[in-house]
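Engineer: Would you be able to build a 3D model of this:
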Amino acid sequence: MAELTTATAPEEPVAAETDGAPTAVTPETIALRRVQAALAKPAVVRTAQAMSLFGEHAGGWLAIGALGALVDRRRRGEWLTAAAGVAAAHAASIAVKRVVRRRRPADPEVQVLVGTPSKLSFPSSHATSTTAAAVLYGGLTGRKLTPVLVPPMMVSRLVLGVHYPSDVVAGSALGGVVAWGVRRFMRRRRNRG
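Structural biologist: This is a model prediction of the structure:
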């Protein structure tokens, strides 16, 4: 006789208690829990914390843009324009955060492993500025930086428990859109002069 198997239903959102108020446990919360369970080992957390510090307010990326302008005098204007693009991407992410007002993860099973300047989560400003920097600086260096820089930054925000997966995906998309616009501007300017 054939063995009967039963299909399991997809995980249903359940309520969790945070600060006395129940919150829904969504598929994104479950994904975040799983990322932390798999990756939040001491060495990974330390690396993610260092990446968080580097990317705070896009500071590390802006410093690289300034260094590029200092070293590559022939293309100083392009480096400064690229750095301005990174700053614009970061500013755009802050503006969207203030409109959307999504709160950061507050699940009791998700550890928050780094401080944040605000309680707002969507989109991830770190993912936004990292993607913009990877696209813009990659264009100036002739290297494909996006696959090397963006996924680790996105995953680091999940490891640290400060963003949902959709936060980092939306942040990266926003950074890519801003970088695309800045690259178009830079090409037009280069073709004119």
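
Engineer: CA only for contacts and neighbour counts going forward, please
Structural biologist: Will do.

Engineer: I'd say Arg157 and Val169 touch.
Structural biologist: No - applying CA atoms under 8 Å as the test, Arg157 and Val169 come out as separate, 11.0 Å apart.

Engineer: So for those two, which residue has more residues nearby?
Structural biologist: Arg157 (26 against 18; other CA atoms under 10 Å).

Engineer: roughly how far apart are the more buried one and Ala88?
Structural biologist: To Ala88, Arg157 is 21 Å away according to CA to CA, to the nearest Å.

Engineer: And for Lys97?
Structural biologist: Taken as CA to CA, the span from Lys97 to Ala88 is 14 Å.

Engineer: Let's compare: structure for the following, please.
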Amino acid sequence: MQNPTTGTTDDHVVDVPVLTSELKIMVAVQQKLSAPAVVRTAQLMSHAGEHAAVWIVGGAVGALVDRPRRREWIEATAAVVAAHGSSVVLKRFTRRRRPNHPDVLVHAGTPSKLSLPSSHATSTTAAVVAFGRLVGRGKLAPLVPAMALSRIVVGVHYPTDVLAGSVLGATVAGVAPRVLRRSGR
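Structural biologist: Prediction:
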């Protein structure tokens, strides 16, 4: 008879991690969105969002082409960088490990084994808030759930990781303009 808590039997030890509710959500999402085109798109989003690269490049392009609002683009990009940096630092404190269960398929590499908060969700949300002031939030808003969902599709973040990242990104991008105004920039 198997012990449901430890996964052991009288004869041998079975080392199977518990399938938590968050892991069940991940498995369900991955099963529903398993089409190769969806997984490939999620992988491309993963690469583009690494170290907030797509948002830093986007902010630089905005600053180059929108000369009258160059300062605003630079400040918005600084907010994205600050949000990303905050998420990297916060990961060092939370120390939550990435999902690791045989039912969760991992389709992307990561620069660390830490997952909370999702830096991709953080920087994407910060970009939507900060750049949204310049181009209109409605135009960018769909990027937040798309990036968050992509992190689950590629199997590297729990749902609460992406939720926490989005909250952090919105908070930092929301506070950044006030901080810059107070500092006289």
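
Engineer: quick one: contacts for the most centrally placed residue in structure 1?
Structural biologist: Nearest residue to the geometric centre of structure 1 (CA atoms, centre = their mean): Ala127, 1.9 Å. By CA atoms under 8 Å, 6 or more residues apart in numbering, the contact list for Ala127 of structure 1 reads Val150, Met153, Met154, Val168, Val169, Gly171, Ser172, Gly175.

Engineer: mind redoing it with 7 Å?
Structural biologist: Val150, Met153, Met154, Val168, Gly171, Ser172 (CA atoms under 7 Å, 6 or more residues apart in numbering).

Engineer: What helix or strand is whatever residue of structure 2 lines up with the last one located in?
Structural biologist: Looking back up the chat, that one is Ser172 of structure 1. Counting by TM-score structural alignment, Ser172 of structure 1 lines up with Ser166 in structure 2. Under the criterion of DSSP states H and E, Ser166 of structure 2 resides in helix 159-182.

Engineer: That helix: which residues count as buried?
Structural biologist: 159, 161-166, 168-173, 176-177 (16 or more other CA atoms under 10 Å).

Engineer: How about stretch 31-41 of structure 1?
Structural biologist: For stretch 31-41 of structure 1, using 16+ other CA under 10 Å, the buried residues are Leu32, Arg33, Val35, Gln36, Leu39, Ala40.

Engineer: What is the corresponding segment of structure 2 for it?
Structural biologist: So stretch 31-41 of structure 1 sits over residues 25-35 in structure 2, by TM-score structural alignment.

Engineer: Same question for stretch 147-158 of structure 1.
Structural biologist: Against structure 2, stretch 147-158 of structure 1 falls on residues 141-152 (TM-score structural alignment).

Engineer: Which position in structure 1 pairs with Val81 of structure 2?
Structural biologist: Using TM-score structural alignment, Val81 of structure 2 lines up with Ala87 in structure 1.

Engineer: Skipping its backbone neighbours, what lies nearest His94 of structure 2 in space?
Structural biologist: Small correction: residue 94 of structure 2 is Thr, not His. Leu116 (6.4 Å; CA to CA, 6 or more residues apart in numbering).

Engineer: Do I have it right that Gly138 of structure 1 meets Lys144?
Structural biologist: Yes - with contacts counted by CA atoms under 7 Å, Gly138 of structure 1 reaches Lys144, the gap being 5.6 Å.

Engineer: Counterpart of the residue nearest to the centre of structure 1 over in structure 2?
Structural biologist: Under TM-score structural alignment, Ala127 of structure 1 pairs with Ala121 in structure 2.

Engineer: Reduced to three states, what does that match come out as?
Structural biologist: On the three-state scheme (DSSP: H, G, I helix; E, B strand; the rest coil), Ala121 of structure 2 is labelled helix.

Engineer: Can you give me the distance of it to Ala52 of structure 2?
Structural biologist: 10 Å.
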